[in-house]
Every structure is written in C-alpha cells, then in structure tokens.
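> Sequence and predicted structure below; questions after.
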Amino acid sequence: MKRFKTFSFMLLTIILAACATVPLTGRKQLSLVDESQLQQQAAQAYREFLGDRATIVISNTTEAQRVKRVGGNIANAITRYMQQNGYGDKYNYAYEFNLIQSKEMNAWCMPGGKIAIYTGILPVTMDDAGLATVMAPEISHAIAGHSPEQASSG
C-alpha cells in the first residue's frame, strides 16, 4: 500500500509539473512536449512537405503574393500586440506563408507559424478579408499552444 501511495504521489507530481498555462489565454493545458523542440520538428516537416515532389508551391502569382501579404499583416499585428501587452518575444515566430496548388479547400499552420494555404480555398475567400478570416484561426492554434497539447495527449 505504501508503494502505491508513493507511486501515486510521484505520478501526480509529474502530471502537475507538466501542466502549463498559456500566457496569452491563461488556459491550463497538459504539455509533456517541449514547445521549442516541437517547433524545430515542425519546421523540418514543413521543409520536407514543401520539398516533396507531390507538393506544388506557387510563388510568382498575384494569389501567392496576396497570401504572403495578408499573412504578413496578421503576423505583424500579432507581434505588435504581444510586445504592447508584455509578452515580449514569447510569440515571435518565424512565420512562413506558402500557397500550395491543390483543389482541396484547406489551410493549416504548424507550430512556430509555418502556414500553408491551398488554392482550392481561394475562390471561397474571394478577397483579402476572406483570406484573413481563414488564416487567422489557423495561426491562433499555434499561438494558443494547441500542438504541444495535442502531442502530449497522444
């Protein structure tokens, strides 16, 4: 019985130590994965995705420039907000925005701000505001620390 209590206490201590608070939201989350390590892994996976033969990255079109411009505006706004509200460089990600040729209506953001927008979603977005409406929630997942939480929960 004493071993069980000792084990239970140690397990509870580990779990409590792994609970982190997201500075921006104040939300508690279980985070067994180091965020900086996850960002490095995500950056590597993003490079591999972009380098894959099946991935067609579009870069010299007005649509691609719009993705980069709108994404850059969101990233700049986030950076200004964080600095003005005392978060310093905590969320100073190396944002990257790429347009991917695909009929799929999709957009996603990896930890650290690696974002992909698929051409299939552009007709739905119609303009800069529509594109920002798609991109901003994707970026917010990275800022809210959802990836380390998901990695921790398996």
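Cool, got the structure. As the structure is a computational prediction, the values presented were derived from the model and not from experiment.
> Could you use CA atoms for every contact and neighbour count after this?
OK.
> Show me what the strand or helix carrying M82 is packed against.
Assigned by DSSP states H and E, M82 belongs to helix 62-84. Judged by 3 or more CA pairs under 8 Å, 6 or more residues apart in numbering; DSSP states H and E, helix 62-84 is in contact with strand 96-100, helix 128-143.
> The same query, at a cut-off of 10 Å, please.
strand 57-58, strand 96-100, strand 114-118, helix 128-143 (3 or more CA pairs under 10 Å, 6 or more residues apart in numbering; DSSP states H and E).
> ok, and for the third one, which residues are buried?
Right, the one you point to is strand 114-118. K114, I115, A116, I117, Y118 (16 or more other CA atoms under 10 Å).
> Just give me the closest of these to G145.
Distance to G145 across the buried residues of strand 114-118 (CA to CA) is lowest for K114, with 13.8 Å.
> Provide a list of residues in contact with that closest one.
39, 42-43, 45-47, 93-98, 108, 139, 142 (CA atoms under 10 Å, 6 or more residues apart in numbering).
> cool, and R66?
Shown in contact with R66 (CA under 10 Å, 6+ apart): G72, L99, D127, D128, L131.
> again with Y95
68, 71-72, 75-76, 109-115, 139.
> what's the angle between the helix holding M82 and strand 96-100?
160 degrees (axes from the mean of the first three to the mean of the last three CA atoms, to 10 degrees).
> one step back: buried ones among the contacts of R66?
L99, L131.
> could the contacts of R66 be laid out in TSV, adding distance to A151?
What follows is those, written out as TSV (distance: CA to CA, whole Å):
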residue	distance to A151
G72	27
L99	26
D127	34
D128	32
L131	28
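> Pick out whichever of the contacts of R66 sits closest to T6.
G72 (51.4 Å).
> Return the residues in contact with that closest one.
By CA under 10 Å, 6+ apart, the contact list for G72 reads R66, I78, Y95, E96, F97.
> Could you work out the most separated pair of those residues?
That would be R66 and I78, which, of the contacts of G72, are the farthest apart (CA to CA) at 18.2 Å.
> Against that first model, consider the following:
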Amino acid sequence: MTRSMHRLLAIILFAVALAGCATSPTGRSQLKMFSPQKMAAMGDQSYAQLKQKTPIDHNAADNRFVECVAHAITAVPGVEQAADGSWHVTVFKSKQINAFALPGGNIGVYSGLLPVTKNGAQLAAVIGHEVGHVLAGHPNERMSEQYATQGGLSVLSAFLGGGSSGGGQAIMSALGVGAQVGILLPFSRAQESEADLIGLELMARAGFDPRQSVQLWKNMTAASNGQQPNPFLSTHPSNNNRIQALEAHMNKAMQLYQQAPRHPSCPHP
C-alpha cells in the first residue's frame, strides 16, 4: 500500500474518532458513537430475541441463586443508572459456560456456568464483570469500532476503484486482517481487562469476597482442560494474565469488601 493510502485511512479513522471521543472509568480513551437510549433499545431487543430462541432454566434453586447474586451486584450504588428502569435477570438452560449483560439493564446467565462457579462470590465475579462491560460503555465502544473500521475500509475500497482489480482485492483483504488484529482485537482485550477490574470492585462493594475471583479463573482453566487460545489472536486475556491483574488490585478490593454494609448469603444449588 502506498503512503498516500495509509494517510487516507488514518485521516478517515481520525475523523470518525473525533466525532465520538469518550473516556472509560479507568481513563482509557474510547470511541462511542451511539446514544445511551439507542444502546438501551438495541440491548432490550437483543435480550427479547434471546429469550425467544434460547430455552429458559425454570429450576427454582438455579434462579434463586442467580437472582440473589445479580440483585446484590445491581444494588451497588451507581449500577442502577445503567439500567433502563431496573435490571432484569434470566437463567438460560444451556451447557455454555458463559453469562452476559446488555444495555438497558439485562443480565443472562447460562446454566452451564453454575457448576464452574462454586459459590455466590465466584458467580458475583462473573456477573460483576459482565455488568462492568455495560457500565464502561463497552457495547457502544465495540459497535462504534466496528462501524468506524468498516466505514474506513469501505471508503478506501472506493478510492481503490471498488477493489475490483486483483491488486485492489489483495490490498483490501490484507487491510481487513490488519484491522482485525491491529485494531479490534486489542481494544477487545483492553475492554475485557477493564471489565475484570470493574467487576472486582463491584463484587467487593456488594459484599462478596473478591479473592474468589482468582479461584473462579482457576476453575475456568480447569474447565477448559488447560486449552486457551493464543492471547495475541484472542479477544480475551489469558486466564493467567487475568489472575495476575486481579491479584495486583486485591488490596484495594479487600478494603472495599471489609467496608461493605452487608455480605449476601446466596446458597449454591
């Protein structure tokens, strides 16, 4: 690619970035191009679709456990502001070891996660992490990054004559890979690390022992049989890196835990 093409793509991305600059709770620069109302509407729509397509876990013990932990996390001062009214919690019947939170105040936990989270504090680490994504505006940031990157590549494709020539197509293909590895994945890893730390603080302020977050990731490692993707090509930090980062912030988290007004008891099913 010529120097002028590099310059053009840089100008495009810089112009889009100026249109939506923001700062995350940890001081990291963000690109956020969508309004909170728009994000909440999209979150509500996605949540409704998931509930239509995914079986619901109606086990009473599972639901009591998840709701106990989720309500304690969302009761932390400041968390309610991220919900469009109040937080909604659904336990999905699935073997997935996963959970999520969506803008608008929507939390989903897959039943496959429950055997890996051995107690309420470990589930709190997961839910706190997912709620942390919403509090930090990561869904908005992810959509904005994707939109900006695809927009920049589209304009450059037009500049190259639509990518119709063999050389133009090869350049566009290389740009797509370069954008994915060089832009989108690093931002996603940064978001995951940020959500870990926000979640650590949330669980501690909610009265859950933050030291259990470290044990959670040890459980995750065991559940994956030690197989983890290459950190450079993964959207998530490695479990070992996550544990090191959590341990580095544990002193502050323990202080918040000791100051918490209550310590919830959420029996594991």
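Sure thing, it's come through. Values in this document were obtained by computation on a predicted structure and should not be read as measured data.
> Just the TM-score for the two chains, thanks.
Here the TM-score for the pair of chains, by TM-score structural alignment, normalised by the length of the first structure, is 0.76; 136 aligned residues with a CA RMSD of 2.5 Å.
> quick one on the thing from earlier: in PyMOL, how would I pick out whichever of the contacts of K114 of the first structure are buried, leaving the exposed ones unselected?
Buried residues within those, by 16+ other CA under 10 Å, are selected in PyMOL with:
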select buried, resi 39+42+43+46+93+95+96+97+98+108+139+142
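> Aligned to S147 of the first structure, what sits in the second structure?
When the second structure is aligned by TM-score structural alignment, S147 of the first structure is paired with P139.
> other SSEs contacting whichever strand or helix holds its match?
Under the criterion DSSP H and E, the helix or strand holding P139 of the second structure is helix 138-159. Applying 3+ CA pairs under 10 Å, 6+ apart, we find helix 138-159 of the second structure packed against helix 3-19, strand 29-31, helix 36-53, strand 99-102, helix 120-135, helix 166-179, helix 185-205.
> Could I get those in CSV, plus columns for distance to R242 of the second structure?
Listed next are those as CSV, based on distance: least, CA to CA, whole Å:
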stretch, distance to R242 of the second structure
helix 3-19, 29
strand 29-31, 21
helix 36-53, 27
strand 99-102, 17
helix 120-135, 12
helix 166-179, 25
helix 185-205, 7
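> Return the most buried member of the ones you listed.
Ranked by mean neighbour count, those are led by helix 120-135 with a mean of 27 (mean count of other CA atoms under 10 Å).
> Next, the mean deviation of that one compared to the first structure.
Average distance, helix 120-135 of the second structure versus aligned residues of the first structure after superposition (mean CA distance after the TM-score superposition for the first structure): 0.9 Å.
> ok so, going back, can you tell me which of the contacts of K114 of the first structure is closest to I56 of the first structure?
N98 (10.0 Å).
> and V116 of the second structure, that's in a helix?
No: V116 of the second structure sits outside any helix when classified using DSSP: H, G, I helix; E, B strand; the rest coil, being coil.
> so how far is E138 of the first structure from the nearest residue to C19 of the first structure once chain neighbours are set aside?
Spatial nearest neighbour of C19 of the first structure, excluding adjacent residues (CA to CA, 6 or more residues apart in numbering): L30 at 4.5 Å. Distance from L30 of the first structure to E138 of the first structure, counting by CA to CA, to the nearest Å: 21 Å.
> Against L122 of the first structure, how distant is the aligned partner of V126 of the second structure in the first structure?
Using TM-score structural alignment as the criterion, V126 of the second structure maps onto V134 of the first structure. For V134 of the first structure, the distance to L122 of the first structure (CA to CA) stands at 10 Å.
> residues in contact with the aligned partner of G27 of the second structure in the first structure?
Residue pairing (TM-score structural alignment): G27 of the second structure is matched to G26 of the first structure. Each residue near G26 of the first structure by CA under 10 Å, 6+ apart is listed here: A20, A144.
> so G26 of the first structure sits in a helix?
No: read with three-state DSSP, G26 of the first structure is coil and lies in no helix.
> chain center to the helix holding P139 of the second structure, what's the gap?
19 Å (CA atoms, centre = their mean, to the nearest Å).
> can you give me the angle that helix makes with helix 120-135?
40 degrees.
> Please identify the buried residues of helix 138-159 of the second structure?
138-146, 148-149, 151-153, 156-157.
> Closest one of those residues to N59 of the second structure?
P139 (29.9 Å).
> Verify the stated contact: Y46 of the first structure with V57.
No: contact between Y46 of the first structure and V57 fails when scored by CA atoms under 10 Å: they sit 12.0 Å apart.
> Now list whatever residues contact both of the two.
Going by CA under 10 Å, 6+ apart, residues that sit against Y46 of the first structure and also against V57 are A116.
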